[in-house]
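**Student:** Starting from these lines, generate the structure:
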Amino acid sequence: MTVRMSKPWASLSRENIAGLGAHMGVYEVQDSSEHTVFIGYAGGKSLFGLRGELERELGRLGTGHRFRCEVNTQYMTRYKELLMVHQADLGELPRDNRDSAPRLGRLRPE
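**Tutor:** Prediction:
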């Protein structure tokens, strides 16, 4: 199993978000330059799960972004793992995670 998210990217739009369920999981948001700008999660307290979190991201960022997500009940572990992979690959956290990221360890993905 790879530690990087491998799901395909989809346009961050109301139509694509509407098809998501109210599941717990993790997601990545990418800008039009194909840079990951945010990695987030939908936890047990998230209203409408992944759908609700991505609707919030659409409201915050507007159109012109893409997303991908994974349903995962171990969302907090997976969230931290994705942040560590991003940091290992690019040397920094995504732009919108820099001020609010949890304490992270180091990961050396192969």
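**Student:** contacts, neighbours, all on C-alpha from now
**Tutor:** Will do.
**Student:** quick one: the strands in the protein?
**Tutor:** For the chain, the strands identified by DSSP state E occupy 10-11, 25-30, 36-42, 66-71, in order along the chain.
**Student:** So which of those strands is the most surrounded?
**Tutor:** Ranked by average neighbour count under the criterion mean count of other Cα atoms under 10 Å, the strands of the chain are headed by strand 25-30 at a mean of 24.
**Student:** For it, name the packing helices and strands.
**Tutor:** Strand 25-30 is packed against strand 36-42, helix 49-61, strand 66-71, helix 75-90, with contacts defined by 3 or more Cα pairs under 8 Å, 6 or more residues apart in numbering; DSSP states H and E.
**Student:** got the angle for the third one vs strand 25-30?
**Tutor:** By that I understand strand 66-71. Going by axes from the mean of the first three to the mean of the last three Cα atoms, to 10 degrees, strand 66-71 is angled at 170 degrees with respect to strand 25-30.
**Student:** To compare against the first, here's the next sequence to fold:
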Amino acid sequence: MALRLRLDKPWQPLTAETAARLPGQLGVYQVADSRGTIVYIGQAGARSPFGLRSELQREVAERPPGHQFRVEINQQYRTRWFELLMVHQADHGSLPADNARNPPPNLGRLSPS
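**Tutor:** As a prediction, this is how the structure comes out:
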């Protein structure tokens, strides 16, 4: 079985309705613009009151219409968040635009195939 590093779930429209249907579980998520360019990779951790639902509701409030998202429920959300950031950096040569404004400290390097 091959290890899947990239988050490849289908995109959903970033709206109040879709965010409200998300579970209150821990995990990671990606936000993309209308063209599918990932602009942010986030995590819903222990400080998110309602997990992924809270984080995506915040994203809806902060972003203009037309964005999309995808999520992955994951109890090891912090490790998975770092992994997704490193994969994006390896694939594109940089972090997503909104992560680059406040990069996590000591992000390692990953060479996915």
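**Student:** before we move on, the earlier item: any chance of the strands of structure 1 in TSV, plus distance to His86 of structure 1?
**Tutor:** Supplementary listing: the strands of structure 1 in TSV, determined by distance: least, Cα to Cα, whole Å:
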stretch	distance to His86 of structure 1
strand 10-11	19
strand 25-30	11
strand 36-42	9
strand 66-71	15
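**Student:** Which among these is found nearest to Glu92 of structure 1?
**Tutor:** Shortest distance between Glu92 of structure 1 and those, using Cα to Cα, is found for strand 36-42: 11.1 Å.
**Student:** Map Pro13 of structure 2 onto structure 1.
**Tutor:** For Pro13 of structure 2, the aligned residue in structure 1 is Ser11 (criterion: TM-score structural alignment).
**Student:** Which residue is the nearest non-sequential neighbour of that match?
**Tutor:** In space, not counting the residues next to it along the chain, Ser11 of structure 1 is nearest to Arg66; the distance is 4.3 Å by Cα to Cα, 6 or more residues apart in numbering.
**Student:** what lines up against the one you found once you look at structure 2?
**Tutor:** Across the two structures, Arg66 of structure 1 finds its equivalent in Gln68 of structure 2, going by TM-score structural alignment.
**Student:** Could you measure from that match over to Val60 of structure 2?
**Tutor:** Per Cα to Cα, to the nearest Å, Gln68 of structure 2 is found 10 Å from Val60 of structure 2.
**Student:** overlap in contacts of those two?
**Tutor:** Residues touching both Gln68 of structure 2 and Val60 by Cα atoms under 8 Å, 6 or more residues apart in numbering: Leu14.
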